[in-house]
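# Predicted structure and sequence below. I'll ask about it afterward.
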Amino acid sequence: MAIAIIIQEPKLRDKWLENFRSLAPDLDFRVWPDLGQLSDITFAITWRPPHNVFENLPNLKAIHSIGAGVNYIFETPNLPHVAILKVVDERLTHDMAQYVSHAVLNHFLKISRYQKAQLKSQWSPSRPLPQETQIGILGLGEIGAHTAQTLRKLHFNVCGYSQSPKPHLDFQTYHGKENFDLFLHQTDILVCLLPLTAQTENILNYDLFYKLRKNAYIINVGRGKHLVENDLIRAIDEQQLSGASLDVFKTEPLPSEHPFWKHEQIHITPHIASQTIPARVCKLILDNYQRQLQDLPYLNQVNQSKGY
């Protein structure tokens, strides 16, 4: 049995291979495109694979993403019916909560305004109360729930929305299509932490923006395809939204001519909210491979009917 590493970008591929081999030098790693005897491969480790690569692996049992996202795997044509696995790492969860907290506080405390005032030698203090701001977390998986609890510790009012009920959470949550608008209507700062599926693509659109409170703020750390980019600019220009913080984009790197770069009310970062660290994550992935060898249930298996 062999493990295929299917990552197209050479530097990224070499970095991951080095970490895997340092942890498990005796395992048979095959590196795309030189996979050798295809029938040997039972486990694939991947990031943004080429089209149709999996259909030629007759004994493949599982495909493991090197990140938390798996939407790119489902976009692969002729995907075989095998287990799809994702990374769930406590560090990624904490990193995301830290990033979102910073984005919330930067907007809430008007830090950008004070930076501009400093350049003009202007002294104009103003300090709002966090209890007067309602933050809505769109997506209450492990990362969303942890982010919500982190913001609550900063004394913000927080509510959340998910597809299914979350009775174990000790703050206000909403679920189901019938409650979506109710969730939006009370939100001042909307944080998108959804997985990308056919149902969530383009969910951050013009209609949604006008269901939020006036001067609402958008933080998107989910996926770039969640956002209709022109709708965001339009809603800001119409003063329905006060601005946005974006860490993910439909095209990455963000093209140099993109209007987001120079928009004063849109803050962008280059997809750094939470980043996978190979030395840590490789062990998690190899643990799942060992579970395959021992015929044990995989950890962090994706529900393919939901897409996450």
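Alright, I've got the coordinates. Numbers count the residues shown, from 1 in each chain.

# going forward, measure contacts between C-alpha atoms and count neighbours the same way
Will do.

# quick one: the helices in this structure?
Here the chain has its helices, by DSSP state H, at 10-23, 71-74, 90-108, 111-119, 142-153, 180-185, 206-209, 229-237, 278-293.

# Give me the distance between Lys177 and Phe249.
Lys177 sits at a distance of 26 Å from Phe249 (criterion: Cα to Cα, to the nearest Å).

# neighbour-wise, which of those two wins?
Phe249 (22 against 11; other Cα atoms under 10 Å).

# Determine the number of other residues adjacent to the residue lying closest to the more buried one once chain neighbours are set aside.
Nearest residue to Phe249, sequence neighbours excluded (Cα to Cα, 6 or more residues apart in numbering): Gly224, at 3.7 Å. Around Gly224 there are 20 other residues, counting by other Cα under 10 Å.

# ditto for Gly176
For Gly176, using other Cα under 10 Å, the count is 11.

# what do you get for Arg152?
For Arg152, the count of nearby residues is 17 (other Cα under 10 Å).

# ok, and here's another one to check against it:
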Amino acid sequence: MSTARARRHRRSREAALTVTVLFAAKPESWADYAAPLRAAFAEEGLDAALVTEAAPETVDYIVYAPSSGLEDFHPFTRLKAVLNLWAGVEDVVGNPTLTVPLARMVDDAGLTQGMVEWVTGHVLRHHLGMDRHILGQDGVWRRGAPPLATERRVTILGLGALGAACGQALARLGFPVTGWSRSPKRIEGIDARSGADGLAAALARADILVLLLPLTTETENLVDAARLAELPEGAVLINPGRGALIDDTALLAALDAGHLAHATLDVFRTEPLPPEHPFWAHPKVTVTPHIASETRPASAARVIAANIRRAEAGAPLHHLVDRARGY
């Protein structure tokens, strides 16, 4: 019997666990998530009533996106946990009515793979100077090959699951990768730094800087004029993390002054990015519409179902948010 069949057989002999799970996200997301969640619940042996509406006092778990509009958790008197559909929790972590455990979306294989592909693609774009040839189809024979990856230093700010995965992927391509996080970490293939001195050192060696930090009170505007000045002349900034990590005015000034060569931005303080925002027309800025990665229903459903199963079995939830740290 295969491992998967044996697991299903074992679970079929266990008592089914009956829970009510409220799906609280934009209505259009329901069509994408309903079937994958039900399939994942069945695989985990959960007899779960998955609903989009329910009397609050009957709900055990909430699968949640801040875009749902749900803000008051007080009425959910039986609530055991909220499972965020997104990796970022800045829009809900400070909600005073949310007192039950909050888990964020981590270890979603689809989310991680999507981010690795986007970051690797844009790092290679700038490393290889693709724009010079793609946009310069004007009959001019432009000589000069780019340096090898071993000669282009990449720094990643944020060494969580996404940052670590992106850093290791780039290291496998030969890039010298420096990473920075608030707390010390050891990650194979990455020169991991922490603390104020570590941040300065990481910035100083960033020919290409990638931002994958969570947004907290400590990281908001982290990349300001002073820290942009610590980057090497001609550096490139890539931000698929959170828009408010960057001081927009300082970034534009650094680009206009020629200190930075380019900024590729996927996230912004206001989304969609207003048409009048100067990023759109700036020749040294590439705007992408928050597409670096997203939660994939099939893989995310498995993460959520496994976490609920753990909770129902009395085990601690995975990927719990530390309220004090904000992620």
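It's in. These numbers come from a predicted model, not from an experiment.

# follow-up on the earlier one: quick one: contacts for the residue nearest to Phe249 of the first structure?
For Gly224 of the first structure, the contacting residues are 248-251, by Cα atoms under 8 Å, 6 or more residues apart in numbering.

# do the same with Arg205 of the second structure
Shown in contact with Arg205 of the second structure (Cα under 8 Å, 6+ apart): 153-155, 178, 231-232.

# any idea how far the aligned partner of it in the first structure is from Lys211 of the first structure?
In the first structure, the residue matched to Arg205 of the second structure (TM-score structural alignment) is Gln186. Plainly put, Gln186 of the first structure is 9 Å away from Lys211 of the first structure if you go by Cα to Cα.

# same question, His107 of the first structure
In terms of Cα to Cα, His107 of the first structure sits 20 Å off from Lys211 of the first structure.

# starting at the chain centroid, how far to the lengthiest strand in the second structure?
Ordering each strand of the second structure by length in residues (DSSP state E) puts strand 17-24 first. A distance of 25 Å separates the centroid of the chain from that of strand 17-24 of the second structure, by Cα atoms, centre = their mean, to the nearest Å.

# what does that strand contact?
Residues outside strand 17-24 of the second structure that contact it (Cα under 8 Å, 6+ apart) are 30, 45-54, 58-65, 68, 70, 312.

# ok now stretch 239-256 of the second structure, how far from the chain's centre?
Centroid displacement of stretch 239-256 of the second structure relative to its chain, using Cα atoms, centre = their mean, is 18 Å.

# ignore the last one, stretch 102-114 of the first structure
From the chain centre to the centre of stretch 102-114 of the first structure is a distance of 22 Å (Cα atoms, centre = their mean).

# Where in the second structure does it fall?
Taken onto the second structure by TM-score structural alignment, stretch 102-114 of the first structure occupies residues 121-133 there.

# One more: stretch 253-267 of the first structure?
The aligned range for stretch 253-267 of the first structure in the second structure is 272-286, by TM-score structural alignment.

# chain center to the matching stretch: distance?
With Cα atoms, centre = their mean as the basis, stretch 272-286 of the second structure stands 22 Å off its chain's centre.

# how about Leu286 of the first structure, what's its match in the second structure?
In the second structure, the residue paired with Leu286 of the first structure is Ala305, using TM-score structural alignment.

# which residue in the second structure lines up with the residue nearest to Phe249 of the first structure?
For Gly224 of the first structure, the aligned position in the second structure is occupied by Gly243, per TM-score structural alignment.

# surely Leu173 of the second structure meets Arg152?
No - applying Cα atoms under 8 Å as the test, Leu173 of the second structure and Arg152 come out as separate, 11.0 Å apart.

# which one of these two has more residues nearby?
Neighbours per residue (other Cα under 10 Å) separate Leu173 of the second structure from Arg152, with Arg152 holding more: 18 against 13.

# counterpart of the more buried one in the first structure?
Under the alignment (TM-score structural alignment), Arg152 of the second structure maps onto Thr133 of the first structure.

# and its match, what does it touch?
Here Thr133 of the first structure is in contact with 156-157, 188-189 (Cα under 8 Å, 6+ apart).

# and these, which are buried?
Among the contacts of Thr133 of the first structure, those classed as buried by 16 or more other Cα atoms under 10 Å are 156-157, 188-189.

# And these, which is closest to Ile272 of the first structure?
Minimum distance to Ile272 of the first structure across these is 20.3 Å, recorded for Ile189 (Cα to Cα).

# ok so, going back, mind checking how far the residue nearest to Phe249 of the first structure is from Ala62 of the first structure?
In terms of Cα to Cα, Gly224 of the first structure sits 26 Å off from Ala62 of the first structure.

# one step back: next, format the contacts of Gly224 of the first structure as CSV and append distance to Ser242 of the first structure.
Converted to CSV, these look like this (distance: Cα to Cα, whole Å):
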residue, distance to Ser242 of the first structure
Val248, 19
Phe249, 19
Lys250, 22
Thr251, 24
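
# List only those of these flagged as buried.
248-249.

# Closest one of the buried ones among the contacts of Thr133 of the first structure to Leu119 of the first structure?
Ile189 (27.4 Å).

# what residues are up against the residue located most distally from the centre of the second structure?
When distances to the mean C-alpha position of the second structure are computed (Cα atoms, centre = their mean), the maximum falls on Gly139, with 40.8 Å. Contacts for Gly139 of the second structure (Cα under 8 Å, 6+ apart) come out as none.

# quick one: it from Ala301 of the second structure, how far?
To Ala301 of the second structure, Gly139 of the second structure is 51 Å away according to Cα to Cα.

# Leu79 of the second structure now?
For Leu79 of the second structure, the distance to Ala301 of the second structure equals 19 Å [Cα to Cα].

# Ok, Glu53 of the second structure next?
19 Å.

# For those two, indicate the residue with more neighbours.
Neighbours were counted for Glu53 of the second structure and for Ala301 using other Cα under 10 Å; Ala301 has more, 24 against 11.

# Now do the nearest residue to that one once chain neighbours are set aside against Arg132 of the second structure, distance only.
Distance criterion Cα to Cα, 6+ apart; nearest residue to Ala301 of the second structure, sequence neighbours excluded, is Leu37 at 4.9 Å. Leu37 of the second structure is 45 Å from Arg132 of the second structure, where distance means Cα to Cα.

# Between those two, which is the more surrounded one?
More neighbours sit around Leu37 than around the other of Leu37 of the second structure and Arg132, counting by other Cα under 10 Å; the figures are 25 against 12.

# All good on my end, thank you.
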